[in-house]
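*Asks:* I would like the atomic coordinates for the input below:
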Amino acid sequence: MLFIHTPKCGGSFINRAFGKRHKACPSMTWKEARGHKTFLEYREIFKGRGENIYDYVLFTVVRNPWDWHLSWYNYVSKDVGAKKSGMLIEHEQIKNLTFSEYLRWLDDPEVERSQDDYARKQVSDWIVDETGALVSRHILRQETLEGDLNDLSEEFGLAINVPSGQRINASSNDDDYRRVYSSEEVEIIASRHQRDIELFGYKFE
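*Replies:* Just a heads-up that it's a prediction; the model follows:
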């Protein structure tokens, strides 16, 4: 199996479920495959090793884009020295911004950007091919991750231990994400994440 780890979508929860077994994933054992690589990046990495990525079961986790951005903002802005995120450029730029200012920062063409520039991607960027089509039917959702992972485990007979009743994402805001958006800001994310909304059916609700 290959876990395509979309950032801020419960990857630590997945790792806890698999325990030591998660270290057997190519994304952990191959140095060039570590990090939040997209499917297209993985495909080239596999090709370089003489492997066919389509021989693997691919699975990933997606998340409501409005909630995803609030999580990004909380995580990176509060990550002093970028010790956890490694995103020092972004931290320095948004550490003193309000969430509303962060949303406008996303589209600022003048600011310096890191090579990965995760926050300006769509969640689906990690799991589509060059035509924009999904590359796996095993799409788990952060909102129902415990149940979805149990279903995946049953389908493939996985020897894993799915955590029960645990918080999925430690950087999530305890408040309902809907409370922090104005109507204009709802549309900012809707415009940025059109493909996510189309593919996964997410709504601001």
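
*Asks:* alpha carbons only for contacts and neighbour counts from here, please
*Replies:* Noted.

*Asks:* For the residue of the chain positioned farthest from its centre, list the residues it contacts.
*Replies:* Distance from the C-alpha centroid of the chain, by CA atoms, centre = their mean, peaks at G50 (27.2 Å). Counting by CA atoms under 8 Å, 6 or more residues apart in numbering, G50 makes contact with nothing.

*Asks:* Just the buried residues of stretch 183-190, please?
*Replies:* For stretch 183-190, burial by neighbour count (16 or more other CA atoms under 10 Å) applies to E185, I188, I189, A190.

*Asks:* Including distance to D125 and secondary structure, could these go into TSV?
*Replies:* Below are the buried residues of stretch 183-190 laid out as TSV (distance: CA to CA, whole Å; DSSP: H, G, I helix; E, B strand; the rest coil):
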residue	distance to D125	secondary structure
E185	22	helix
I188	18	helix
I189	15	helix
A190	15	helix
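
*Asks:* what's the closest of the residues you listed to P65?
*Replies:* The closest of those to P65 turns out to be I189 (CA to CA; 7.1 Å).

*Asks:* Now show me the structure for the sequence below, then we'll compare the two:
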Amino acid sequence: MLLSLKHNFLFVHIAKTGGTSVRAALSRYRYRGPWGVPLFLADKLDQISGHRIGAKFPRHAKAIAAREMLPAELYDNLFKFVFVRNPWDLQVSSFFHIRRERPHVLEGVESFEQFVKLKFDPEREWNYMLDTSKELQRDYVTDMSGRCIVDFIGHYESLQADFDTACDRIGIPRIALPHRRKAEGRDDYRRYYTDETARIVEAHYRPDIEMFGYRFDAPAP
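*Replies:* I've put the predicted structure just below:
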């Protein structure tokens, strides 16, 4: 999550949706304005304490966390935006990311099929790398009643165009997104699935599929 009080926006960062590139593009606006120094100090103190003092929103905090913590008038006046991604494509991205960044998490896992079965195994122990990208994207943008509480939902499949729209809404110049953590050597996501693993992902992400209009055979809604 990235908050700018001077430019009046809140970016809600869902894992594996291009958010690292969005954060990199918007980081220059984070500490501007009269509240910039307190925000910067709170960020650094939280890092020094090992995130024990809760002085900032976690990287992948949900919109409802900001709504509960910020004054209602402030939250309502922020431009709140987020990016979502085809759930089947997201799992392929997660597989390559974990295999590259934290290979020990996938020890003994040789294929994407094994990865899906491990990730959605209800009996396994909790693991940050597996479970962060297992959360429903819908939960990042809704309140406890299921009502959408963000102003703009962009899509990974049209990331630059939708980010341009967000920049226009914020009132800042459009920025070419840098390519951060871009996967190399991967094929079209549909080639990694069997009928069984496609159904596993569909069953888990049905609320996302219904809310954002995704289908297995079409990467964009």
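
*Asks:* before we move on, back to that, quickly check the buried residues of stretch 183-190 of structure 1 for the two that are furthest apart.
*Replies:* E185 and A190 (8.6 Å).

*Asks:* tell me, what's touching the two both at once?
*Replies:* Contacts common to E185 of structure 1 and A190, judged by CA under 8 Å, 6+ apart, are absent.

*Asks:* Which parts of structure 1 are strands?
*Replies:* In structure 1, the segments counted as strands under DSSP state E are 2-4, 58-62, 138-141.

*Asks:* could those strands be laid out in JSON lines, adding distance to S12 of structure 1 and mean neighbour count?
*Replies:* Below are the strands of structure 1 laid out as JSON lines (distance: least, CA to CA, whole Å; neighbours: other CA atoms under 10 Å):
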{"stretch": "strand 2-4", "distance to S12 of structure 1": "12", "mean neighbour count": "20"}
{"stretch": "strand 58-62", "distance to S12 of structure 1": "11", "mean neighbour count": "22"}
{"stretch": "strand 138-141", "distance to S12 of structure 1": "14", "mean neighbour count": "18"}
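
*Asks:* could I get those strands as JSON lines with distance to K203 of structure 1?
*Replies:* Compiled in JSON lines, the strands of structure 1 are given as follows (distance: least, CA to CA, whole Å):
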{"stretch": "strand 2-4", "distance to K203 of structure 1": "23"}
{"stretch": "strand 58-62", "distance to K203 of structure 1": "13"}
{"stretch": "strand 138-141", "distance to K203 of structure 1": "14"}
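
*Asks:* which residues does F112 of structure 2 contact?
*Replies:* Here F112 of structure 2 is in contact with V92, F95, Y192, Y193 (CA under 8 Å, 6+ apart).

*Asks:* Just tell me what it corresponds to in structure 1.
*Replies:* In structure 1, the residue matched to F112 of structure 2 (TM-score structural alignment) is F99.

*Asks:* Looking at the alignment, what corresponds to N15 of structure 1 in structure 2?
*Replies:* Matched across to structure 2, N15 of structure 1 falls on R23, judged by TM-score structural alignment.

*Asks:* Also R113 of structure 1?
*Replies:* Checking TM-score structural alignment: R113 of structure 1 goes with W126.

*Asks:* Any idea how many residues pack against L97 of structure 1?
*Replies:* Around L97 of structure 1 there are 14 other residues, counting by other CA atoms under 10 Å.

*Asks:* matching residues in structure 1 for the helix ranked longest in structure 2?
*Replies:* Longest helix of structure 2, by residue count under DSSP state H: helix 87-101. Mapped onto structure 1 using TM-score structural alignment, helix 87-101 of structure 2 spans residues 65-79.

*Asks:* ok, and what's touching the matching stretch?
*Replies:* 8-9, 82, 85, 87, 90-92, 94-96, 99, 102, 119, 122-123, 171-173, 177-178, 186, 189, 193, 196, 202, 204.

*Asks:* quick one: the helices in structure 2?
*Replies:* With helices called from DSSP H, structure 2 shows them at 19-26, 36-48, 63-69, 72-77, 87-101, 112-119, 128-132, 159-170, 195-204, 206-212.

*Asks:* of those, which approaches V12 of structure 2 most closely?
*Replies:* helix 63-69 (6.3 Å).

*Asks:* quick one: contacts of that closest one?
*Replies:* By CA under 8 Å, 6+ apart, the list of residues contacting helix 63-69 of structure 2 reads V12, F57, Y75, Y140, V141, T142, D143, I149, V150.

*Asks:* now the aligned partner of the fifth one in structure 1: how far from L40 of structure 1?
*Replies:* V141 of structure 2 is assigned I127 in structure 1 as its aligned equivalent, the criterion being TM-score structural alignment. For I127 of structure 1, the distance to L40 of structure 1 (CA to CA, to the nearest Å) stands at 8 Å.
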